[in-house]
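J.: prediction below, plus the sequence it came from.
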Amino acid sequence: MAQPTVFITGATSGFGLATARHFARQGYALIITGRREERLRTLTDELSEYTSVYHAQMDVRDAQQIQQVITDLPPAFRQIEVLVNNAGLALGASPADQAKLSDWHTMIDTNVTGLVNVTHALLPILKQQTKASIINLASIAANWAYPGSHVYGASKAFVAQFSRNLRSDFAGTGVRVTSLEPGLSESEFSLVRFEGDQGKYNAIYEQANPLQPEDIAEIIGWIAEQPAHININSLEVMPTSQAWDNFKVIKQDKFDIV
């Protein structure tokens, strides 16, 4: 009998990389995907010590490429039991009127369209399993507005609602769906958001004791390992240093904004 397999998007850094390492040590077969071939090869070499690993260079925005990757999977990797929709990004943190339209489009194409592409392509396989998990990486930005979040937060709200809608479609089946919603987390994700500005990156995390990719990977593993009759619908997680602190009254001449 083939090993249960986990399919991870965006596996070359951050949450995806930590998640691949976690599942490898738990004995799952791995399908790791991402846009950076060299990193995929390096990770494959590392994790092959623990388990069977198949890697595929893939851009989640390309539906045809995704379908080809799935078509080309060797038989030993076709029992996909866990899908981790991790690939995503944030670009910019300036007010909406200062944001680049191209950044907005890239976030929508990756965080929304990319997630839809991968999920739709893998549903026929996941539905065949006795127990399957779709774990979608949303964000606290899906639930709480904050300055500079604009399209990023809206895209993650889509992820959260899409997860709930999938959950409704598959109630009573073996397919579980979870929206995982992390708060302040330290990873390459934030360096991308600030266009490689190390100073801005350091300022956010200094003395904040943020979540680490390994923390999120442990939670993803815990969700997937729940008994078949349990579905974790959504899970919001923050470091203890963070709370809901953006709901401030801004004093203006004629009125208050609450």
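T.: Yep, that arrived.
J.: CA only for contacts and neighbour counts going forward, please
T.: Will do.
J.: and the helices in this protein, which stretches?
T.: Under the criterion DSSP state H, the chain contains helices at 14-25, 37-47, 63-71, 101-107, 115-126, 150-169, 188-193, 198-205, 213-224.
J.: so which of these is the most packed in?
T.: Comparing the helices of the chain by mean neighbour count (mean count of other CA atoms under 10 Å), helix 14-25 comes out on top with a mean of 22.
J.: helices or strands next to that helix in the packing?
T.: Applying 3 or more CA pairs under 8 Å, 6 or more residues apart in numbering; DSSP states H and E, one finds that helix 14-25 contacts strand 5-8, strand 29-34, helix 213-224.
J.: and these as CSV, adding distance to Arg193?
T.: Shown next, in CSV, are the helices and strands packed on helix 14-25 (distance: least, CA to CA, whole Å):
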stretch, distance to Arg193
strand 5-8, 21
strand 29-34, 18
helix 213-224, 16
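J.: still on that earlier bit, Ile80: which of the helices of the chain is closest?
T.: Distance to Ile80, taken as CA to CA, is lowest for helix 115-126 among the helices of the chain, at 6.2 Å.
J.: the structure to be compared is supplied as follows:
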Amino acid sequence: MWKFTIPYRWVFILAFVLGALMLIPFIGDLYLDFSPPAGQRAIASKLAKEADAFTLVDPGQAPAPIRDTVELGFHIMLDTPKYAPDYAGDQLSCTNCHFQGGNTTGGTNGSISLVGIAAVYPDYNERSKEVVSLAERIDGCFQRSMNGKPLPLNSPEMDAMLTYLHWISKDFPIYGQVPWRGLKEIRSTHTPDPANGKTIYAAKCAICHGNEGEGATRVPPLWGSGSFNDGAGMNKLETFAAFVYANMPYEDPGLTEEQALDVAAFVTQQPRPKFSK
């Protein structure tokens, strides 16, 4: 009768492979020790799932009675100097910090989302140390980031912006959690180096923003008379660095936290308009 036999060397090889497979779960546990804490991973996973599950609303799909107002607000966000020329004082538009008019779920290259923001105002403002309305918060941006003038509360522009922000926030409960609000804080303890930031800027940023930070068509100036003033949130090194880390270079963010801090140190040292009420 024919007998099937396995050479001894294959027995040893098979035993080795099976043993290695049995060790994989333990090796995985060892690697997990070097990843973020379980609680932090759970929170990050939860926020990612909430963003994936959320459906953004189209300004053009607003109900007929408010559609024109919502769309005007959206246009002001996208091209502020054109649609709010009496109040914008520089070459920036809201969408330069709030990509797609803020109608995103934030995160990497989603910039600073405004979806849900209307549901959490009035809110305490750390700068002024008081509770402010959404209209007051908008005016703060116009005076600082836009280096311009506040919108009158009864103006068509203010009405449009408020209506737009309420429309894109319509699915949030009042004072509910907005998981993607603001920017993710940089955790690096690196000491910002503006000299290295200048080198990184020349290599990674100047191609779009210009050698002198002057910007271009649809690209915001980062310093000089056409940029945000020194009272703007983006003139804070930590805010600028967090924005750059998550969003720049545009559509291909890839700087390290340390590089982002260095670039921020360089840019925030450059000349810009002075804030005055």
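T.: Good, I have the coordinates. Worth saying up front: this structure is predicted, and the values here are computed from it rather than measured.
J.: how alike are these chains, TM-score-wise?
T.: Once superposed, the chains reach a TM-score of 0.24 (TM-score structural alignment, normalised by the length of the first structure), with 99 aligned residues with a CA RMSD of 5.5 Å.
J.: related to what we said a few turns ago, nearest to His22 of the first structure, out of the helices and strands packed on helix 14-25 of the first structure?
T.: Minimum separation from His22 of the first structure across these (CA to CA) falls at helix 213-224, 6.4 Å.
J.: packing partners of the closest one?
T.: By 3+ CA pairs under 8 Å, 6+ apart, helix 213-224 of the first structure packs against helix 14-25.
J.: the top helix by length along the second structure - contacts with which helices or strands?
T.: Taking DSSP H as the criterion, the second structure has its longest helix at helix 8-32. For helix 8-32 of the second structure, there is no helix or strand it packs on, judged by 3+ CA pairs under 8 Å, 6+ apart.
J.: angle of the helix or strand just after that helix against helix 8-32?
T.: Sequence-wise, the next helix or strand downstream of helix 8-32 of the second structure (DSSP states H and E) is helix 38-53. Angle, helix 38-53 of the second structure to helix 8-32, by axes from the mean of the first three to the mean of the last three CA atoms, to 10 degrees: 90 degrees.
J.: and after helix 38-53 of the second structure, which helix or strand comes next?
T.: Going down the chain from helix 38-53 of the second structure, the next helix or strand is helix 64-78, by DSSP H and E.
J.: for the very next helix or strand once past that following helix, which positions count as buried?
T.: Beyond helix 64-78 of the second structure in the direction of the C-terminus, DSSP H and E gives the next helix or strand as helix 80-83. For helix 80-83 of the second structure, the neighbour count (16 or more other CA atoms under 10 Å) marks 80-81, 83 as buried.
J.: helices and strands around helix 80-83 of the second structure, which ones?
T.: For helix 80-83 of the second structure, the contact count by 3+ CA pairs under 8 Å, 6+ apart identifies helix 64-78 as packing neighbours.
J.: what about Asn165 of the first structure, distance to Val118 of the first structure?
T.: The gap separating Asn165 of the first structure from Val118 of the first structure is 16 Å, by CA to CA, to the nearest Å.
J.: also His55 of the first structure?
T.: For His55 of the first structure, the distance to Val118 of the first structure - CA to CA - is 15 Å.
J.: repeat for Ala160 of the first structure
T.: As for Ala160 of the first structure, its distance to Val118 of the first structure is 16 Å (criterion: CA to CA).
J.: same thing with Gly34 of the first structure?
T.: 12 Å.
J.: what of Ile134 of the first structure?
T.: Ile134 of the first structure sits 11 Å away from Val118 of the first structure, going by CA to CA.
J.: what's the overlap in contacts for these two?
T.: By CA atoms under 8 Å, 6 or more residues apart in numbering, Ile134 of the first structure and Val118 have these common neighbours: Asn85.
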